[in-house]
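The following block contains a protein sequence and its predicted model.
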Amino acid sequence: MVDASPPNGAESDSQTQPQVEQQKSIALVDDDRNILTTLSISLQAEGFATRVYTDGETALKALLDNPPDLAIFDIKMPRMDGLHLLQALREQSSLPVIFLTSKDEEPDEALGLALGADDYITKPFSQRLLVARIRAILRRSELVRATPEEAVQENLPEPVVRGRLRLDPARHLVDWDDKPVSLTVTEFLILEAMALRPGVVKSRNQLMDAAYSDDVYVDDRTIDSHIKRLRRKFRAVDPEFAAIDTLYGAGYSFSDG
């Protein structure tokens, strides 16, 4: 059984499951040790390896030094809450993140998605739903590690080239003028939806459908926040980047001219 009570917020690595090839690791960050224990046992039973952290500051260093495949954050925590943890993490990493929120934290929930979270689960939550969400996000993000040979074997999509943009859906890689741009799973899916049909205006609802599963409901203005983050990331490699157009009242489009 994983020890969900590490001293001073330090991590605890589960060793109860037999090691199998391609075993996915999940980091759990929550100051409630009972939740950590319950989640660890449940996820280990599903074949995942788990690490637990009881505060955001300790978790941040560990997530950057030794990234897991996915992380689950509580929002309300001492020292560094989940929102600040995500914000700091996104400055250096596109690690998939799921938020655990309470029903009275809906504004935080929307802000978390805008900051780059890939999904959220509302407490109290179904273990089955959580596992389903984890598997869906891992499936999308594991293509980052696919080699070109694996892409061919699995009949994965070919790279998409639109002017100075190159999207590789099989490996979740993005280049602009041959310079890499690191995107979260959600940001990638939004950009891909626009780039596949350059010049065609995509409504916020259409972009939400491309980026989120059917059982995730977000305010349409969350898409605006993702677009701002996309522009900021591309302008970090090209200050003149202007390929994402806004048609006010209608939506967004990608211009490859």
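Everything's here; your move.

drop to CA atoms for contacts and neighbour counts, all remaining ones
OK.

residues making contact with the longest helix seen in the chain?
Criterion DSSP state H: the longest helix present in the chain is helix 221-237. Residues from elsewhere that reach helix 221-237, judged by Cα atoms under 8 Å, 6 or more residues apart in numbering: 110, 113-116, 176, 179, 181-183, 187, 191, 204, 207-208, 241-242, 244.

Now do the strands in the stretch 1-150 of the chain.
12-13, 25-29, 49-53, 70-74, 97-102, 119-123 (DSSP state E, counting those that start in this stretch).

out of the ones you listed, deepest packed?
Of all these, strand 49-53 has the most neighbours on average by mean count of other Cα atoms under 10 Å, namely a mean of 27.

Second structure follows, compare the two:
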Amino acid sequence: MANTAQTPTPRGPSATTVLVVEDEPAIAQAIVHRLSAEGWRVQAAHDGPTGVALASRLQPDVVVLDVMLPGIDGLEVCRRIQAERPVPVLMLTARDDETDMLIGLGVGADDYMTKPFSMRELVARTKALLRRTERATRAAEIAAAEQPVPPIELGDVVIDRAQRRVTRAGNEVHLTPTEFDLLVELASSPKTVLTREKLLAEVWDWVDASGTRTVDSHIKALRRKLGPDLIRTVHGVGYAFEPAGGGDTADAAGGGPAGA
């Protein structure tokens, strides 16, 4: 029998569907209960293979995914889910390890939270992911109905917003949806320093400064894919896109959140 739990379908045929993949029953039950209180249809799986199967069957609007799972771990679950169909993923990790976070972002996660966490914050971040998805869908519909959005061309970087593709020096760079949105936000105001809080609000639709480490980790992921010279760190403030390079490469390779 599949190791799953579910809540009754809430009112309305178009209710938001959330998949929770968490192997600790008490935590899974608490998350399901809290998210169901938002009027969402929530189902849970307690191991990796079941999570992948449920994601394929349910086509959820968002996935809350633990990293440590029996069967296959959360990173592989995320990779398989994203390979079949892009979907916002909020990863849960018991370790505050930036390497794990970067790996999670690299396989397609949009955000992460470290245990223990508050249910209030979990709900807020889940809502933010859903709002971002709705905003991207509306933008795509508008773009299809109107004149094509011109690409952003800065130095050897070309950002095709219509097709959501990025190239550098003619070579395509594969970015996750969140990485792409973050790059567009920075590149839309080249050489302008954008605070972590502004980036968090504009890209993640999340206004609580407790999430600024998420910004730092995504900046690190962008640098690994695009090179360390395009995004400059302004310590204690935020980041700026530098189309001609000139960023502080020592900062770009730095380790802590302040010098991400």
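Ah, there it is. Please read these numbers as outputs of a predicted model, since none were measured by experiment.

What segments of the second structure are helices?
Here the second structure has its helices, by DSSP H, at 25-36, 48-58, 74-84, 98-106, 119-145, 177-187, 196-203, 212-226, 249-252.

Dump those to CSV, plus distance to residue 90 of the second structure and mean neighbour count.
CSV is the format used below for the helices of the second structure (distance: least, Cα to Cα, whole Å; neighbours: other Cα atoms under 10 Å):
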stretch, distance to residue 90 of the second structure, mean neighbour count
helix 25-36, 13, 16
helix 48-58, 14, 20
helix 74-84, 10, 20
helix 98-106, 10, 18
helix 119-145, 7, 15
helix 177-187, 12, 20
helix 196-203, 15, 19
helix 212-226, 11, 20
helix 249-252, 26, 17
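
Now tabulate these in CSV and tack on distance to residue 17 of the second structure.
As requested, the helices of the second structure are exported to CSV (distance: least, Cα to Cα, whole Å):
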stretch, distance to residue 17 of the second structure
helix 25-36, 10
helix 48-58, 8
helix 74-84, 15
helix 98-106, 22
helix 119-145, 10
helix 177-187, 20
helix 196-203, 22
helix 212-226, 24
helix 249-252, 38
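
Can I get the strands of the stretch 1-150 of the first structure in TSV including distance to residue 81 of the first structure?
TSV is the format used below for those (distance: least, Cα to Cα, whole Å):
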stretch	distance to residue 81 of the first structure
strand 12-13	20
strand 25-29	10
strand 49-53	12
strand 70-74	8
strand 97-102	11
strand 119-123	15
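
right, and these - which one's nearest residue 140 of the first structure?
The closest of the strands of the stretch 1-150 of the first structure to residue 140 of the first structure is strand 70-74. By Cα to Cα, the value is 11.5 Å.

Find me the equivalent region of that closest one in the second structure.
Per the alignment by TM-score structural alignment, strand 70-74 of the first structure matches residues 62-66 in the second structure.

Nearest residue to the middle of the second structure?
The centroid of the second structure falls nearest to residue 110 when counting by Cα atoms, centre = their mean (1.1 Å).

quick one: that residue and residue 178 touch, right?
Yes - between residue 110 of the second structure and residue 178 there is a contact under Cα atoms under 8 Å: 5.8 Å.

Residue 37 of the first structure maps to what in the second structure?
Match for residue 37 of the first structure (TM-score structural alignment): residue 29.

my bad, residue 135 of the first structure
Superposed on the second structure with TM-score structural alignment, residue 135 of the first structure falls opposite residue 127.

Distance of that match relative to residue 40 of the second structure?
In this view, residue 127 of the second structure and residue 40 of the second structure are 11 Å apart by Cα to Cα, to the nearest Å.

same check, this time on residue 242 of the second structure
42 Å.

With residue 71 of the second structure instead?
Residue 71 of the second structure is 27 Å from residue 40 of the second structure, by Cα to Cα.

average gap between the match of strand 70-74 of the first structure and the first structure?
Stretch 62-66 of the second structure: mean distance to aligned residues in the first structure after superposition is 0.6 Å, counting by mean Cα distance after the TM-score superposition for the first structure.

now that stretch: how far from the chain's centre is it?
11 Å (Cα atoms, centre = their mean, to the nearest Å).

what residue of the first structure takes the place of the residue nearest to the centre of the second structure?
That one, residue 110 of the second structure, aligns with residue 118 by TM-score structural alignment.

correct me, but that match touches residue 97?
Yes - contact criterion Cα under 8 Å: residue 118 of the first structure and residue 97 qualify, at 5.5 Å.

circling back to that earlier point, any idea which of the helices of the second structure gets closest to residue 6 of the second structure?
Set against residue 6 of the second structure and scored by Cα to Cα, the helices of the second structure come closest in helix 25-36, at 7.8 Å.
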